[in-house]
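Take this sequence and fold it.
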Amino acid sequence: MPLERTDEDLLAAVRASPRAVAAHDKDAWVGLFAEQAAVHDPYGSREHIGPDAIARFYNVFIAPNAIAFRVDRDLVAGYTVVRDLHIETTMSTGATVTVPMHLRYDLVGTDGGWRIARLAAHWELGVMIARLLRTGPSGLLAGAKLGPQLVAELGIGGALGMMRALRGVGGSGKRRVRRLFAAAASGDSGGVRALLDERTVIELPAGHTVSVAEFADRARDMKWDKMIAAGRTVSVSVRVAASNGVAFVEFAPDRPRITAVRVFLDAEPSDD
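Predicted coordinates:
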């Protein structure tokens, strides 16, 4: 019998993750994922699929470190939870790095309750590496230790797969998204249409498809700040009307064409 869906149930499943991470409870953390779940962390790197691969990911990136989740807000739409946050990681060498992030969890109901079917962690590997190096000798030592750990747990292919996250739409994608949002904020539907096409999927809010004209109208006077380019997606913290949210702007795999704009918003208007 399918599980009845409530926002609180989905949020509870997601909030169990930082608790397991803080407790360094590997079994509990891996157990949050459905069979054949996929972890994309960072998004744009090679994914980790299934419990064995997810356990190896844990061994490399979670087990040696102290990780704190600094969450600004949680957003729920359908069976998806999006977290707008920063993550503070203190490595075994003492180096501490704080990275801006958007997390997207897609959940599925199972006999054991709600489980994570897909986790996409949107953060910039290049930014993290630069910040780590700026911590000095402890950061250099952490980087030197990470390489052998990656190869030991994930193999050469896995280590190279991690480096894929350094590629993607990058700065050019961010500039295109800024132009898109500037046009929308000014109500310029022609400017929005010039950056999109008839095949682009626009959801505002997520799960509700709108036209270019409707997007330009609803997004008038929108504001944005934190912008992250991970893989072929740019994620952005936004404020639309009285609601805060996160927008995911997806690009085609082979060229700088925007294929989708999905905006997750607060269920209730916020006064933040």
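
only C-alpha atoms for contact and neighbour calcs from this point on.
Will do.

All the strands of the stretch 51-200 of the chain, in order from the start?
Using DSSP state E, counting those that start in this stretch, the strands found in the stretch 51-200 of the chain span residues 66-77, 80-90, 96-110, 113-122.

to compare against the first, here's another:
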Amino acid sequence: MSATPAESIAAVERSPQAAGAHDREGWVAVFAADARVEDPVGSRPHRGRAQIERFYDTFIGPRAITFHRGGDVVFGSTVIRDVTVEVRMGPSVAMLIPAFLRYDLDDSLRISRLQAFWELPAMMWQFARNGLRAVPAGMQLSRALLRNQKLAGTVGFLSGFLGTTVRGKQHVGRLLDDACAGDQVAVKRRLANALSVTRGDDERIGTSELVALLHGARWDGMIRAGHCVAARVHRDGCRLVLFADVETRPVRIRAVRVFADEQWT
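Down below sits the predicted model:
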């Protein structure tokens, strides 16, 4: 029997609770044995318990992390959380990172995949603005990366700087403007090269259905991570998250996935 939205949210909530409590075993235990963590999306994924433990030791254990929730979307076995992550890397260095966190759950309500969509370049710029205060925290992170992830893992993390460009982000913004305005012709033109448009991962829909879903809504909170652009869409107190896979040369949208809460019509 499939889980209810409340049960899925409760299962997902174990992750930030364990991270906030610095409960290493509890945090790792919320994942399936063959789980995959992509944090941020665009960096090299961590697969299986050993790599997920090293991820915790590098990025979670040494610092205080608080998750400020903006809302959840539950679609089948997927929970998408709209959050701002507050990361304290030292007594005087703190950052606020807007993110979409996608959790895919297995039949046992363990996390089979976690994808964190946030902007690594923007985070590094925010970090650098702390000036000299950031130097000790930066050195600590560099040592932890090399100790736990080795050189290949460090390079894999830094690959999160690559991916779609600001121009690609703007391209998705124009798609959303057209869809929210109900302009089917413009949406069809912008998605002329798209391989798929789906509700969730698998339910194929046409451009007319996409426009029907978004017409009259508003969007904001756009984030680019790897080759994906994500944005929140809201209407009448309901919430939808759109993910667009974007190629850079030339800039074009290759796939669109929308995840809406059960009240969305």
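
what does stretch 256-265 of the second structure rub up against?
Applying C-alpha atoms under 8 Å, 6 or more residues apart in numbering, the contact partners of stretch 256-265 of the second structure are 72-75, 194, 196-201, 213, 238-245.

go with 6 Å
Counting by C-alpha atoms under 6 Å, 6 or more residues apart in numbering, the neighbours of stretch 256-265 of the second structure from elsewhere in the structure are 73, 74, 197, 198, 199, 200, 238, 240, 241, 242, 243, 244.

for the residues you listed, which one is nearest residue 33 of the second structure?
When the contacts of stretch 256-265 of the second structure are compared for distance to residue 33 of the second structure, the smallest value, 22.9 Å, is given by residue 74; criterion: C-alpha to C-alpha.

sorry, back to before: dump the contacts of stretch 256-265 of the second structure into a markdown table; add neighbour count, secondary structure and distance to residue 86 of the second structure as well.
Below are the contacts of stretch 256-265 of the second structure laid out as a markdown table (neighbours: other C-alpha atoms under 10 Å; DSSP: H, G, I helix; E, B strand; the rest coil; distance: C-alpha to C-alpha, whole Å):
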| residue | neighbour count | secondary structure | distance to residue 86 of the second structure |
| --- | --- | --- | --- |
| 73 | 21 | strand | 21 |
| 74 | 21 | strand | 23 |
| 197 | 22 | strand | 33 |
| 198 | 18 | strand | 32 |
| 199 | 19 | strand | 31 |
| 200 | 18 | coil | 28 |
| 238 | 16 | strand | 25 |
| 240 | 24 | strand | 23 |
| 241 | 24 | strand | 21 |
| 242 | 20 | strand | 23 |
| 243 | 21 | strand | 23 |
| 244 | 24 | strand | 26 |
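
average offset between the lengthiest helix in the first structure and the second structure?
For the first structure, the helix that runs over the most residues, judged by DSSP state H, is helix 137-163. Here helix 137-163 of the first structure is compared with the second structure after superposition; its mean distance to the aligned residues, by mean C-alpha distance after the TM-score superposition for the first structure, is 1.0 Å.

tell me, that helix lands on which residues of the second structure?
Taking TM-score structural alignment as the measure, the second structure aligns residues 132-158 with helix 137-163 of the first structure.

Count residues in the vicinity of the closest residue to residue 156 of the second structure other than its chain neighbours, would you?
For residue 156 of the second structure, the nearest residue in space outside its immediate sequence neighbours is residue 44; the separation is 4.6 Å by C-alpha to C-alpha, 6 or more residues apart in numbering. Counted with other C-alpha atoms under 10 Å, the burial measure for residue 44 of the second structure works out to 19 neighbours.

Please report how far the residue lying closest to residue 132 of the first structure once chain neighbours are set aside lies from residue 267 of the first structure.
Ranked by C-alpha to C-alpha, 6+ apart and with sequence neighbours excluded, the top spatial neighbour of residue 132 of the first structure is residue 139, at 5.0 Å. Taken as C-alpha to C-alpha, to the nearest Å, the spacing of residue 139 of the first structure relative to residue 267 of the first structure amounts to 40 Å.

give the contact list for residue 66 of the second structure.
For residue 66 of the second structure, the contact set (C-alpha under 6 Å, 6+ apart) comprises 85, 86.

give the contact list for the most centrally placed residue in the second structure.
The centroid of the second structure falls nearest to residue 117 when counting by C-alpha atoms, centre = their mean (2.4 Å). Taking C-alpha under 6 Å, 6+ apart as the criterion, residue 117 of the second structure is in contact with 40, 41, 99, 100, 225.
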